[in-house]
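Peer 1: what's the 3D shape of this:
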Amino acid sequence: MSLDDLIGELDRRLAQADAALAKDYPGDRGVRQPVHTVYVPADQYDANTIRTWGEKARTALDQYGGTPHELADALETELPAEIHERVRAKLQREPIEDLRIDFEDGYGTRPDEDEDAAAIAAARALAESLKAGEAPPYYGLRIKSLEAPSRKRGVRTLDLFLREMAGALTDGFVITLPKVTSVEQVEAMVVVLEQFEREHQTGQLKFEIQVETPQAILGSDGTALIARMIKAGAPRVTGLHYGTYDYSASLGVAAAYQSMEHPVADHAKDVMQLAAAGTGVFVSDGSTNVLPVGDNVHAAWRLHLRLVRRSLARGIYQGWDMHPAQLPTRFVATYLFYREGLEQAAIRLKAYRGQGESGYLDEPATAAALAGFVLRGLDCGAVDVAEVDKLIGIDTAELAKLARRPMPVEG
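Peer 2: Reported below is the predicted structural model:
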């Protein structure tokens, strides 16, 4: 058998596996991942929510860390003056990157007529903010779960919301499906979305799976169901969001020890990362319920800063924020992470491209991670294009190519 014949035989034998690999692991979707998701109870949301949260976040920053030195003292960390400036500008320009109007735990169980009215009002307010150009890049709602007791209510709220939005939705819209316990619930969500796409002519609807039940991590048959859930919802599933407190409580962790850094949380998120790797599905950490209010602002800020930086170091680039005063530390932690690593990433990327020495022998996969790191910094505003050009001598298109991120198709 000639070499060409042998390769042909291998191509035939592996054709099915090749096709499955390409389908199940398509890689980066080529879109920005927000650094956080902000949850706002549906009855507290209106067209001014983004502006109001930004104002409250800046007020908290000015009151409890008004200068770089004061903020550094409050956070008990070294803080370059430029971080303070960049964060304040971010809170003015884009205080929320991703918004969820919450009809689940943050809203609670209410009479049907109340939730009906809240769904319609929220949709109208969102449409107003979209028309005014004041909505965040990503936005959506969290409905109630598809468990039997709340199934009808969750679907009805989504139906009312989409009906009211009419043709106002953009590609930034996403639905959060909470308390998922089975692959069948993900399949059912796909059926719901297909029906509503036809009825409301929305274009393809996307959703995130909220991982806050043990069943999502380990099924009764001993299999890791989260990977099957991603496959069942593809390509509509865009994210896996960890639910800190429901998940911890379900495993019997006492309330005082429920945390984003508890070992059970780390295990769940490790499984989520493994399941999502190469699929284009984003992984998001959860939240801390220690809020920066009253006499607890500085202590809560220090905790939040540490937890966000811990998630970033573990390769989880998104989390939840539940209070306006958490926004300053979200962006301080994020900006420190990308700015502290920028120079080393630039040196290593230049060396990889044959333009110097770095002391590292980086392979293509590591170069992709380095380029992805820089792109994430650019996406959130921690890094400027001019800095990247100066330090690396590369434009965003070439950076995206190195990161194996598809560039958006111009319209």
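Peer 1: Only C-alpha atoms from now on, for both contacts and neighbour counts.
Peer 2: Will do.
Peer 1: for the stretch 151-300 of the chain, what spans make up the strands?
Peer 2: 173-177, 207-211, 237-242, 282-284 (DSSP state E, counting those that start in this stretch).
Peer 1: Likewise for the stretch 301-411 of the chain?
Peer 2: Secondary structure of the stretch 301-411 of the chain (DSSP E, counting those that start in this stretch): strands at 319-321.
Peer 1: Number of residues surrounding Leu6?
Peer 2: Using other C-alpha atoms under 10 Å, Leu6 has 11 neighbouring residues.
Peer 1: Ok, Glu199 next?
Peer 2: 12.
Peer 1: what's the spacing between the closest residue to Gly233 other than its chain neighbours and Gln210?
Peer 2: Distances taken as C-alpha to C-alpha, 6 or more residues apart in numbering place Val186 nearest to Gly233, at 6.0 Å, with adjacent residues excluded. Relative to Gln210, Val186 is positioned 11 Å away (C-alpha to C-alpha, to the nearest Å).
Peer 1: which of these two has more neighbours?
Peer 2: Per other C-alpha under 10 Å, whichever of Val186 and Gln210 has more neighbours is Val186, with 25 against 22.
Peer 1: From what I see, that one and Lys231 are in contact.
Peer 2: No. In this structure, Val186 is not within contact of Lys231 by C-alpha atoms under 8 Å, at 9.4 Å.
Peer 1: Summarise which helices and strands the longest helix seen in the chain is packed against.
Peer 2: Secondary structure of the chain per DSSP state H: the longest helix is helix 327-352. Packing partners of helix 327-352 (3 or more C-alpha pairs under 8 Å, 6 or more residues apart in numbering; DSSP states H and E): helix 49-65, helix 81-93, helix 297-313, helix 364-380, helix 385-392.
Peer 1: The structure of the following sequence is requested for comparison with the preceding one:
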Amino acid sequence: MPDFPHPRSSGCPFGLSPEMRALPERGPLTRVRSWGDSTPWAVTGHAEQKVLLSDPRLSVDFSNPGFPSPVDPTHAHAGSTDMSFVGMDDPEHNRLRRMVSGAFTIKRVEAMRPRVRKMVDDFIDAMLEGPKPADLVRDFALPIPSLVISEMLGVPYEDHDFFQINSKTIVSTVATPEERRTAHANLATYLDELIGRKLTEPGDDLLSSLCVQIEAGELTRREAATMGVLLLLGGHETTANMISLGTLLLLHHPDQLALIRDTDDPNVIRDGVEELLRYLSIVHLGRRRTALEDIDVAGHTIRAGDGVILLGELANRDPAIFPDPDSLDLTRNARQHQAFGAGTHHCVGQPLARMELQVIYPTLFRRIPTLRAVGDLDTIPFKYDAVIYGLHSLPITW
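Peer 2: The predicted structure follows:
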């Protein structure tokens, strides 16, 4: 029985570790040993993951016995935090999710595209006027999605250092339970106080819309604050990592970079972004569930109480779905990737993330055609210590 987890390999930071590559050879479902005596199922096949992610018999509630924690369970529960509807099953999950999903419809997100374009140009202007080398993470990749989600939520952007530092601690796999709990409490308290102000002075933003739900008795103030934590963290942390990691990947594939830089065809840019999402799969420790009932799949029976880890990074490199999956091909139709999950718990903010990436990649490479990373790959600090993969920093020059 193979051990798990296996983080990305430092020798191949854009690919999978040899241990991860070996898992599909054992079949689309296999038992793994994780954290002592825990032996959850690892689901490696794309088809099997698609079915299971839509199966209501799998629970996302991390308080269930047998839930396969991404960190050592002797510490994880002591430091676990309330991540709102992400950690809930239906119908409660759906009740809370509906309160925010309207803000992330394709129509509303597309209306934001000109504003995001202006942000991107402004941050590029600031980088070009500043010293070299710059840090793409600090000066570009992190502030843009932070500003976008701040404006959507109605969070003052001048507080970005505060929420970025605490968000980084929450998704860290090396932070102590107390550090994770404190970071979550910091954000929840901050958002609760902000909601308190918006209850008397509402604005045209998502937190103010949640205040309407509070006043109607459909949402508690605590529920609104924890939803705010989830949206604030998810709205900038994941996209920031995709921006920096995708930029570095393209710099190492100049032929593919040219495809996304030298076109005005939105369909080409869209397909390129989908391939980057597939190839990088930044949620790299799996989506985790517990079986509430026995489930038969791919010739195996997942018993009630069994932990299940759905490995999206392997689904996204399943050769049955993506021919030559280890090759980066921006002309590929990669829309079947599972970078955002599937089923009722698919990422609510995926239209926003897609739009941001579609604006950012081509604009960055057109505006700075001589952009290059400073140093070799082995000198760049990758996030091997977080549940969301990316870069701690990326020195660049031009």
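Peer 1: TM-score of the superposition?
Peer 2: The TM-score (TM-score structural alignment, normalised by the length of the second structure) is 0.24; 160 aligned residues with a C-alpha RMSD of 7.0 Å.
Peer 1: the inter-axis angle of the longest helix of the first structure versus helix 81-93?
Peer 2: Counting by axes from the mean of the first three to the mean of the last three C-alpha atoms, to 10 degrees, helix 327-352 of the first structure lies at 120 degrees to helix 81-93.
Peer 1: Report the buried residues of helix 327-352 of the first structure.
Peer 2: Within helix 327-352 of the first structure, the residues scored as buried using 16 or more other C-alpha atoms under 10 Å are 327-339, 342-343, 345-352.
Peer 1: Give me the angle between that helix and helix 364-380.
Peer 2: 140 degrees.
Peer 1: quick check: angle from helix 327-352 of the first structure to helix 297-313?
Peer 2: 30 degrees.
Peer 1: how much space between the residue nearest to Gly233 of the first structure and Phe196 of the first structure?
Peer 2: From Val186 of the first structure to Phe196 of the first structure the distance is 15 Å (C-alpha to C-alpha).
Peer 1: Equivalent analysis for Ile101 of the first structure, please.
Peer 2: 19 Å.
Peer 1: do Tyr335 of the first structure as well
Peer 2: With C-alpha to C-alpha as the criterion, Tyr335 of the first structure and Phe196 of the first structure are 39 Å apart.
Peer 1: need the contact list for Pro143 of the second structure.
Peer 2: Contact analysis of Pro143 of the second structure by C-alpha atoms under 8 Å, 6 or more residues apart in numbering lists Ala240.
Peer 1: what does Arg12 of the first structure give?
Peer 2: With C-alpha under 8 Å, 6+ apart, Arg12 of the first structure has no contacts at all.
Peer 1: Can you say which helix or strand has it in it?
Peer 2: helix 3-24 (DSSP states H and E).
Peer 1: Lys118 of the second structure now?
Peer 2: helix 113-129.
Peer 1: Would you mark the buried spots in that helix?
Peer 2: Buried-residue list, helix 113-129 of the second structure, by 16+ other C-alpha under 10 Å: Arg113, Val116, Met119, Val120, Phe123, Ile124, Met127.
Peer 1: so Ala371 of the first structure sits right up against Glu398, yeah?
Peer 2: No. Under the criterion of C-alpha under 8 Å, Ala371 of the first structure is not in contact with Glu398, lying 9.3 Å apart.
Peer 1: the more surrounded of these two?
Peer 2: Each of Ala371 of the first structure and Glu398 has its neighbours counted (other C-alpha under 10 Å); Ala371 has more, 25 against 14.
Peer 1: Now do that one against Ala345 of the first structure, distance only.
Peer 2: With distances taken as C-alpha to C-alpha, Ala371 of the first structure is found 8 Å from Ala345 of the first structure.
Peer 1: Also Ala276 of the first structure?
Peer 2: For Ala276 of the first structure relative to Ala345 of the first structure (C-alpha to C-alpha), the value is 25 Å.
Peer 1: what do you get for Asp389 of the first structure?
Peer 2: Distance from Asp389 of the first structure to Ala345 of the first structure, by C-alpha to C-alpha: 13 Å.
Peer 1: for Ala118 of the first structure, same thing?
Peer 2: For Ala118 of the first structure, the distance to Ala345 of the first structure (C-alpha to C-alpha) stands at 47 Å.
Peer 1: same deal with Ala299 of the first structure?
Peer 2: Ala299 of the first structure is 32 Å from Ala345 of the first structure, by C-alpha to C-alpha.
Peer 1: same question, Tyr242 of the first structure
Peer 2: The spacing between Tyr242 of the first structure and Ala345 of the first structure, counted by C-alpha to C-alpha, is 29 Å.
Peer 1: ok, Arg180 of the second structure touching Thr169?
Peer 2: Yes. Contact criterion C-alpha under 8 Å: Arg180 of the second structure and Thr169 qualify, at 5.8 Å.
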